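S.K.: Sharing a model prediction with you, sequence too.
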Amino acid sequence: MFNKTCRLAAYALSLILPIALLSACASLPGATLETVGQRQIELRLTRQSAPVVVFENGLGGTLDWWAKVVPELEADTTVLAYNRPGYGRSSPADTPRDGQHVVQELRELLRQRGLAPPYVLVGHSLGGLYMQWFARRYPQEVQALVLVDSTHPAQMQGQGASEHWPSWVRVAFNAFTNVTAKAEFQAIDATGQAVLSLPSYTSGPVEVLSALHPMQDRSNPMAEHANHLRSDLVNLYPGARQVWVDSGHAMPLEAPQAVVAAIRRVRHQAASPTTTTMPLARPKARQQKELP
C-alpha cells in the first residue's frame, strides 16, 4: 500500500512539475511588448518566409519554453511565440480563459501583426488543446498542426478529474500557479467539449508528438487514464502521424529537436500534398519506441 501511494504521489506530482520547471528553463531573448487592442502582449516575432509557425504555451508556461526550438527555425521561417494575457509581461487576463477566448485573442494578435494565414500551429500541453480548437474552428486558416504531448479533449473526465488528485497535490497546484493558470485549468473540460463538438481537422498534416516516459507508469488509475488518452489523441485526426518521443511531458525543453523535426516534416508535407502519412503504432514495451 505504501509503495502504491508513493507511485500515485509521484505521478500526481508530474502533473504540476512542468509549472515548477519554469524557473529553471532556458530564456528566449528578443521578446518585445506590443499593443494589441487594449492589451500589452509579450511576443517574439521573426519575419522570414511563409507560412507562419505559431507557438502556444502550456498551462503556466511562457514563451521561454520554446527557447531551444525557435532558434532552429527562424533562419528561414516566420515564427511567433508569445505570452497569453496573464503570463510574463503581458497584460492581465480580463476575459474568460476557455479555448474560444484564447484563440480569438491569438487571431487578433496575428491580424494586428500583419501575419496572414495559413498557419502552422504548434501547441504544447494545454496549448495543444487550444490549437486543436483553432484548427477545427478555422481550418481554412491552418496549414498544419503539431501537438506536443497535448492535452486530450477528454483529459479532465473520468479518472482525470481533479477530485481524484491527492489533497496535497491540489495544494501544490494552487501554490505553483497564478490566477490565470487556475482560470485556464477550470475551463479545460469546457474547452475539450467544445473541441469535440467541432468537425475534426483534416485540411492539412497533423503530427502528434507523445511523451514515452509517462507510458511506463501503469501503477494507478490516474496514470492509466492519462496514458490511454496519450495513445488515443492521434485517433481524433484521420491520417495523423504519431511519434513517440524519448521524453517526459516537458518535451520542448527535454527533446527540442523532436519538435523541430516535426515542424519541418509537416511543412514539407503541406508543400507536397500528395505525401501521405499513417499513425505509428503505440510501443508495446520500453524497447519499442519511435524517435523523430
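M.R.: Perfect, thanks for sending it.

S.K.: Only C-alpha atoms from now on, for both contacts and neighbour counts.
M.R.: Fine.

S.K.: Do a quick rundown of the strands in the stretch 51-200 of the chain.
M.R.: Using DSSP state E, counting those that start in this stretch, the strands of the stretch 51-200 of the chain run over 52-56, 78-82, 119-124, 142-148.

S.K.: contacting residues around Gln48?
M.R.: By CA atoms under 8 Å, 6 or more residues apart in numbering, the contact set of Gln48 is 74-79.

S.K.: related to what we said a few turns ago, can I get the strands of the stretch 51-200 of the chain in JSON lines with mean neighbour count and distance to Ser162?
M.R.: Output for the strands of the stretch 51-200 of the chain, formatted as JSON lines (neighbours: other CA atoms under 10 Å; distance: least, CA to CA, whole Å):
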{"stretch": "strand 52-56", "mean neighbour count": "25", "distance to Ser162": "23"}
{"stretch": "strand 78-82", "mean neighbour count": "23", "distance to Ser162": "28"}
{"stretch": "strand 119-124", "mean neighbour count": "26", "distance to Ser162": "20"}
{"stretch": "strand 142-148", "mean neighbour count": "27", "distance to Ser162": "22"}
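
S.K.: Use this one as the comparison:
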Amino acid sequence: MTRLNAVREGQGPVVVLSHALGCDLHMWDDVAPLLAASHTVIRYDHRNHGGSERVPGPMTMQMLAQDAADLIAQEAGGQPVHFVGLSMGGMTAQALAVLRPELLASVVIANSSAHYPDQAPWQARVATVRAQGVAAVADGAVARWLTPEFVATPEGAAAAGRLRETLLRNDADSYIAACEGVAAIDFRESNRAIRTPTLVIAGARDEATPPAMSEQIAQAISGARLVTVDAAHISAVERPGEFARALRDFLVSV
C-alpha cells in the first residue's frame, strides 16, 4: 500500500479532493475551507507528489485509483465518499468510478480528459524534462494553468508563484512517469459503465483540457451534469468560490 500524505478538516459527509499533475494538496487551499463548513474534507498528495511516498517505475491512473481506494478505506470507515478530482485527479476519478464504485457517493471530474488523440505534446514534454529537467517546462505549464488576466492581479501572481514552486519540487523521473501515465489514458468506453452520480466541470478558457473534452466525458456517463467555470486549467485555484458553489449545488442534490 502506498503511503499518502493527507489533510483532514471539517465535519459531515466526506469529500475527497484529488489534485492535478505536478501539484499537491495545497492546490485546494482556497476550496477546502469553503467545503469544510458542511463536510469532512480530505485532500491528499498523489504518489510521487508532495509529502507522499516516492514509488519508482511506471505510474498509471489505475494505480492512482487504487491508492485513492486505499485512502478512502482508511479515512472514511467504509462509508461512500464524494470524490472530486481535477485534471490528473479527474482521471483518477474516472478510473476509480469503474474500479471501486461502492466507495463513491458521487464523482466530480474537473478540467480533465478521457483520452488524448494527439500524443505529440506529451512526447515533447517528456523529452524536454528528460533532457533539461522540470524547470524547463514550468513556465509553460503555469501559463496553461491560469489565465493571463488572473496572473496579472496580485492574488493571481501569488497563486502562479506557489504553483510554480510546487511543480519545481517534482523530480524529473517521477514527473515523466506521471506524464506518460496521463498521456496513455483511454476512458472513452469505460466511462459508459459509470453509474455513480457525476458532475463534470469544464474551464471555459482551458487550453490544456478544452471544454470539448469535458463535454465528451459528460456525454459518455449516464446522467452526468456539465458545468462551465470561467477559468483556465486549474479552475479551483483561479475561481475557488465559483468552483465550490458548483460542488455544493451538486452535493446537496445527490
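M.R.: Noted; the coordinates are in hand. This one's a predicted model, so the numbers in the text were calculated from it and none came from an experiment.

S.K.: what TM-score do we get after superposing?
M.R.: Here the TM-score for the pair of chains, by TM-score structural alignment, normalised by the length of structure 2, is 0.75; 220 aligned residues with a CA RMSD of 2.8 Å.

S.K.: how about JSON lines for the strands of the stretch 51-200 of structure 1, with distance to Arg113 of structure 1 added?
M.R.: Listed next are those as JSON lines, based on distance: least, CA to CA, whole Å:
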{"stretch": "strand 52-56", "distance to Arg113 of structure 1": "11"}
{"stretch": "strand 78-82", "distance to Arg113 of structure 1": "10"}
{"stretch": "strand 119-124", "distance to Arg113 of structure 1": "14"}
{"stretch": "strand 142-148", "distance to Arg113 of structure 1": "17"}
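
S.K.: So which bits of stretch 65-77 of structure 2 are buried?
M.R.: Neighbour-count burial for stretch 65-77 of structure 2 flags 65-69, 71-72, 75-76 (criterion: 16 or more other CA atoms under 10 Å).

S.K.: about what we covered before: Ile188 of structure 1: which of the strands of the stretch 51-200 of structure 1 is closest?
M.R.: Evaluated with CA to CA, those place strand 119-124 nearest to Ile188 of structure 1, the distance being 14.1 Å.

S.K.: according to the alignment, the closest one goes to what range in structure 2?
M.R.: Aligned using TM-score structural alignment, strand 119-124 of structure 1 spans residues 81-86 in structure 2.

S.K.: Endpoints of stretch 108-119 of structure 1, how far apart?
M.R.: End-to-end span of stretch 108-119 of structure 1 (CA to CA, to the nearest Å): 14 Å.

S.K.: who's in contact with it?
M.R.: Outside stretch 108-119 of structure 1, the residues that touch it by CA under 8 Å, 6+ apart are 36, 51-54, 140-144.

S.K.: Export those residues as JSON lines, with columns for distance to Gly86 of structure 1.
M.R.: Listed next are the contacts of stretch 108-119 of structure 1 as JSON lines, based on distance: CA to CA, whole Å:
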{"residue": "Val36", "distance to Gly86 of structure 1": "14"}
{"residue": "Pro51", "distance to Gly86 of structure 1": "28"}
{"residue": "Val52", "distance to Gly86 of structure 1": "24"}
{"residue": "Val53", "distance to Gly86 of structure 1": "22"}
{"residue": "Val54", "distance to Gly86 of structure 1": "19"}
{"residue": "Gln140", "distance to Gly86 of structure 1": "29"}
{"residue": "Glu141", "distance to Gly86 of structure 1": "26"}
{"residue": "Val142", "distance to Gly86 of structure 1": "26"}
{"residue": "Gln143", "distance to Gly86 of structure 1": "28"}
{"residue": "Ala144", "distance to Gly86 of structure 1": "27"}
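
S.K.: Out of those residues, flag the one nearest to Val179 of structure 1.
M.R.: Here the nearest of these to Val179 of structure 1, counting by CA to CA, is Val36; it sits at 21.5 Å.

S.K.: Who are the contact partners of that closest one?
M.R.: Per CA under 8 Å, 6+ apart, neighbours of Val36 of structure 1: 108-109, 112.

S.K.: now do 7 Å
M.R.: Neighbouring residues of Val36 of structure 1 by CA atoms under 7 Å, 6 or more residues apart in numbering: 109, 112.

S.K.: With the one 3 residues further on instead?
M.R.: The neighbours of Arg39 of structure 1, taking CA under 7 Å, 6+ apart as the test, are Ser91.

S.K.: Okay, it and Asn83 of structure 1: tell me how far apart.
M.R.: Distance of Arg39 of structure 1 to Asn83 of structure 1, given as CA to CA: 12 Å.

S.K.: again with His268 of structure 1
M.R.: Separation of His268 of structure 1 from Asn83 of structure 1 (CA to CA): 28 Å.

S.K.: Comparing these two, which shows the higher neighbour count?
M.R.: Per other CA atoms under 10 Å, whichever of His268 of structure 1 and Asn83 has more neighbours is Asn83, with 25 against 13.
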